[in-house]
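Novice: fold the stuff below for me.
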Amino acid sequence: MSGQPAGDINANPAAIKSSGGKPRVFIDGEAGTTGLGIRTRLDELGLVDVLGIDPALRKDADARRALMAEADLIILCLPDDAAREAVQLAASLGENAPRVLDASTAHRVADGWTYGFPEMDEGQAERVAGASHVANPGCYATGAIALLRPLVKAGVLPADFPISINAASGYSGGGKAMIADYESGEAPAFELYGLGLTHKHLPEIEAYGLLSRQPIFVPSVGNFRQGMLVSIPLFLDALPGKPAAADLHGIFVRHYGDNGEVAVVPFADSKAAGRIEALALNDTNRLEINVFANPAGDRAVLVARLDNLGKGASGAAVQNLRLMLGV
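Specialist: Below you'll find the predicted structure:
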C-alpha cells in the first residue's frame, strides 16, 4: 500500500436508476449507531430516497440483494466479514450493481477502493465523486491522517520518525455494548484501551499518513457520548531542519486552505488557549486542526478535534455520498 488513493474498481458509475430523479440509497446495517446516524442525516436533507428493509429480513441475502438491485448506492454499516460478503452480493448483480460506500474497516487499505477523506489531498474529493467503491475512514484515523499527511508530504516529518498518537473519544464510538455500559452507569469515567497496540485503525493511519514506521497509538474513552480529540506530541528540535511550530501551522494552512470541512485554527489563538475540550464540534461534520507550542519553541502538540459520529463516521459518510451521487 503506497499511501496514495487506490484506483477505482469501476471508473464509469451507472446512471441514476430512479425515474423520479432522486437517487435511491440502501443502508445495509441501518440498526447500528453509524447506520442510524446516516439515516437521520439523509432524512433531514431529503436529497435521496432511502430504501427500507423489513427488520425481520435484515440478514436475508435474497431480500438484501433485491434492494441492492433497486439502489444507486449502498452504504455498508456492518462488521468487516459481513461487509465483504455484502460487496460480493452486490457484485453478483453485474452491470446492475450499485455503487458502494463501506463504513467498516474491511476495505480501507484494499486495492481498488478510494479512501473517503475528501480533504486529504487536492483532487481527493473528485476521486471520491468518480469512484464506484469508497471506504469511509475510521474516526481516530481521520484525525491522525489530517495531522500527519501534510507534514510528511512537505518533508518536515520523516516517514520513519517515531510517532505516538493519543486520542480520547466519546463512548458512542464503542458500539452497542459500550454504549449500554456507560448509559447504565456501569462503565468507568475514563479508560485507556487498545493497549496491545494493534488497534484496527493503525493500517489506514500508517498508509494514508504516509508513514513507513507504525506509530504507537493509545486510544481512550470518556464518560461523554460523542466528541473526539486526537493529539500527536513532537520534539521539534529532533526533526530535520528543527522547524518552528509556526512552520508546521503554515504547512497545514497551505495544505488545506479553504478545503471542505477541515479548518486550521489560527496559530495565535491555539497557542494562547492552553486547553481544548472534545465536545465543541458535536453534531457537525467539521474537523479542526490546532498547533500548540511551549514558550521555548522546541516542543509542540498537534491536535485534531472532531465529532466521532460526525466527521468520524455518519457525517463523513453523508459527505461522501453527496459527492458520489452529485447531490
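Novice: okay, CA-based contacts and neighbour counts for the rest of this
Specialist: Will do.
Novice: and the closest residue to residue 190 other than its chain neighbours, how many neighbours?
Specialist: Leaving aside its chain neighbours, residue 190 sits nearest to residue 222 (4.4 Å; criterion: Cα to Cα, 6 or more residues apart in numbering). Residue 222: 20 surrounding residues under other Cα atoms under 10 Å.
Novice: buried ones in the longest helix seen in the chain?
Specialist: Of all segments of type helix in the chain, defined using DSSP state H, the longest is helix 139-153. By neighbour count on 16 or more other Cα atoms under 10 Å, the buried set for helix 139-153 is 139-152.
Novice: residue 292 falls within a strand, correct?
Specialist: Yes: under DSSP: H, G, I helix; E, B strand; the rest coil, residue 292 sits within a strand.
Novice: just give me the neighbour total for it.
Specialist: Quick note: residue 292 (other Cα under 10 Å) scores 24 neighbours.
Novice: surely it touches residue 244?
Specialist: No: taking Cα atoms under 8 Å as the definition, residue 292 is not a contact partner of residue 244, at 11.0 Å.
Novice: okay, and the common contacts of those two?
Specialist: Common neighbours of residue 292 and residue 244 are not found (criterion: Cα atoms under 8 Å, 6 or more residues apart in numbering).
Novice: my guess is residue 161 meets residue 210, correct?
Specialist: No: applying Cα under 8 Å as the test, residue 161 and residue 210 come out as separate, 11.0 Å apart.
Novice: between these two, which one's more packed in?
Specialist: residue 210 (23 against 15).
Novice: and stretch 253-264, which residues are buried?
Specialist: 253, 255, 256, 259, 261, 262, 263, 264.
Novice: got it, and stretch 48-58?
Specialist: 48, 49, 50, 53.
Novice: same check, this time on stretch 320-327
Specialist: For stretch 320-327, by 16+ other Cα under 10 Å, it's 320, 321, 322, 323, 324, 325.
Novice: also this sequence, please, to line up against the first:
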Amino acid sequence: MATVFIDGESGTTGLGIRERLGALPQVTLKSLSDDRRKDPAARRALMAEVDLVVLCLPDDAARESAALAAELGRDAPRLLDASTAHRVAPGWVYGFAELTPDHHENIAAAATVANPGCYPTGAIALVRPLVDAGLLPADYPLTINAVSGYSGGGKAMIQAHDAAHGPAFELYGLGLEHKHVPETMLYGGLSRRPIFVPSVGHYLKGMLVSIPLHLETLPGKPTGADLRSVLQARYAGCAQVTVVPAPTNGKLEPEALNDTDRLELYVCANEAHRQAVLVARLDNLGKGASGAAVQNIGLMLGLRTGAGVRELADA
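Specialist: Prediction:
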C-alpha cells in the first residue's frame, strides 16, 4: 500500500486525481479536516506520514507547500506538483512520461516531479521528436494555436461559463506572455520562443493543439509522411500516446477523447502545396491534468496503474 496526500484536493485537478486514485486498491488517501487544511503545522505533520504529496495549489501556495515538505529532511515525502510553479525549476523532473523513450525512468527515480501543462503536453508531443530527429530546427519560428474547453481556466472561468454561458469562442493571452511558453520551449527542445495563441470555447473539456508548417522551409524538405514516421517511431508501444491517420473529411473536433487519458497526434499534409498542420487532441482534464498526474504517481510509487509507457504497458 502507498499513502498519498492531495494538498488542495477541492480544485478541479485535485478532484480528478482523487477520483482516479480512489479506484486504485494499492493507494490509501490521507486528508485533513476543513478547519486544518490551511494550518501549516497540520499539513507538515501529515506530509511526514505519507509516501507522496500532490500539490494542487496556486503557484505561490505550491512553493510554500514544497518548502514545508523540505523542512522534514529525510522524512520528506516525494512531491508531485500540478501547478506551474516548478515546471522549469532546477531539481524538478518534468512529468511527461513519453518525453523521450526512457524519460519514465527519470520520473520513477525522482523525489520531485512537475506535472505538465495541458497545452504543452500536446505541443511538446508533436515538436520534440521532430527536433530530436533534425527535421525541425530548434530556432524554427513556430506558431502554436490551441483551443480548450472552459474547465481549463479554473474555478472562475467555469463559474462564468456555467452562470452566464460565456462567449462561444474567444482568444486570450494576446499579450504573448502565457505561462506555458517556458516549459514548451525547454522540453520541446526549442531555442526560439514560439508564438502561442490559446483560445477557449463554450464547452466543458477537450483540447486541440495545432502547429502549421511550411515543409519547404524545413531541413531536407520532408514530406508529411516523413514527419508521421518520426512520430510513429517515437511513440511506438505507448499505451496513451498514438499517431492517428489524418481525418479523411479534413475535420477534427476537440471533445472526442473526453473522459480518457489518451493523446492522439495527427499530421495533416497537402503535398501539392508543401504544407502541413500537426495536431494533438486530448482531454485537458485527462492526459492534460489529472490523468497525467496519476500516471506520474504510478511511476513514482512503482504501481501498475496503466501508466502508458512501454515497460509498464508490457508489465
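Novice: and which of the buried residues of stretch 253-264 of the first structure is nearest to residue 302 of the first structure?
Specialist: Closest to residue 302 of the first structure out of these is residue 264 (11.0 Å), distances taken as Cα to Cα.
Novice: tell me the secondary structure for the residue of the second structure positioned farthest from its centre?
Specialist: Most distant from the centre of the second structure: residue 272, at 34.3 Å, with distances by Cα atoms, centre = their mean. Reducing the assignment at residue 272 of the second structure to three states with three-state DSSP gives coil.
Novice: quick one: what's aligned to it in the first structure?
Specialist: Taking TM-score structural alignment, residue 272 of the second structure has residue 296 as its aligned residue in the first structure.
Novice: tell me what the longest helix of the first structure is packed against?
Specialist: Judged by 3 or more Cα pairs under 8 Å, 6 or more residues apart in numbering; DSSP states H and E, helix 139-153 of the first structure is in contact with helix 202-208, strand 228-235, helix 245-256, strand 287-293, strand 299-306.
Novice: between the ones you listed, which gets nearest to residue 76 of the first structure?
Specialist: With Cα to Cα as the yardstick, what comes closest out of these is helix 202-208 (18.1 Å).
Novice: what's the mean distance for the closest one versus the second structure?
Specialist: When the second structure is overlaid, helix 202-208 of the first structure sits 0.3 Å from its aligned residues on average, using mean Cα distance after the TM-score superposition for the first structure.
Novice: find me the equivalent region of that helix in the second structure.
Specialist: Against the second structure, helix 202-208 of the first structure falls on residues 181-187 (TM-score structural alignment).
Novice: residues in contact with that stretch: which ones?
Specialist: Taking Cα under 8 Å, 6+ apart as the rule, stretch 181-187 of the second structure contacts 87-88, 99, 120, 123-124, 128, 190-194, 196.
Novice: buried ones in it?
Specialist: Quick answer for stretch 181-187 of the second structure (16+ other Cα under 10 Å): 181, 182, 183, 184, 185, 187.
Novice: go on, stretch 85-105 of the second structure?
Specialist: Neighbour counts using 16+ other Cα under 10 Å place 85-88, 92-99, 103-104 of stretch 85-105 of the second structure among the buried residues.
Novice: the helices in the first structure, which residues?
Specialist: Under DSSP H, the first structure gives helices at 33-45, 61-70, 80-91, 124-130, 139-153, 175-183, 202-208, 245-256, 267-273, 315-325.
Novice: and the ones you listed: which comes nearest residue 306 of the first structure?
Specialist: helix 139-153 (7.5 Å).
Novice: buried sites along stretch 104-119 of the second structure?
Specialist: 104, 106-108, 110-119.
Novice: ditto for stretch 150-160 of the second structure
Specialist: Under 16+ other Cα under 10 Å, the buried positions of stretch 150-160 of the second structure are 150, 151, 152, 158.
Novice: which part of the first structure lines up with it?
Specialist: Under TM-score structural alignment, the match for stretch 150-160 of the second structure is residues 171-181.
Novice: what does stretch 113-132 of the second structure give?
Specialist: Stretch 113-132 of the second structure maps onto residues 134-153 of the first structure, going by TM-score structural alignment.
Novice: ok, stretch 225-237 of the second structure next?
Specialist: So stretch 225-237 of the second structure sits over residues 246-258 in the first structure, by TM-score structural alignment.
Novice: same deal with stretch 71-80 of the second structure?
Specialist: Taking TM-score structural alignment, stretch 71-80 of the second structure hits residues 92-101 over in the first structure.
Novice: buried sites along that stretch?
Specialist: 96, 97, 98, 99, 100, 101.
Novice: got it, and stretch 185-198 of the second structure?
Specialist: 185, 187, 188, 189, 190, 193, 194, 195, 196, 197, 198.
Novice: and the gap between residue 233 of the second structure and residue 271 of the second structure?
Specialist: 22 Å (Cα to Cα, to the nearest Å).
Novice: one more: residue 216 of the second structure?
Specialist: Distance from residue 216 of the second structure to residue 271 of the second structure, by Cα to Cα: 10 Å.
Novice: one more: residue 247 of the second structure?
Specialist: 16 Å.
Novice: rewinding a little: any idea how far the match of stretch 225-237 of the second structure is from the chain center?
Specialist: Stretch 246-258 of the first structure sits 21 Å away from the centroid of its parent chain (Cα atoms, centre = their mean, to the nearest Å).
Novice: for that stretch, which outside residues touch it?
Specialist: By Cα under 8 Å, 6+ apart, the surrounding residues in contact with stretch 246-258 of the first structure are 119, 121, 150, 151, 154, 262, 263, 264, 267, 291.
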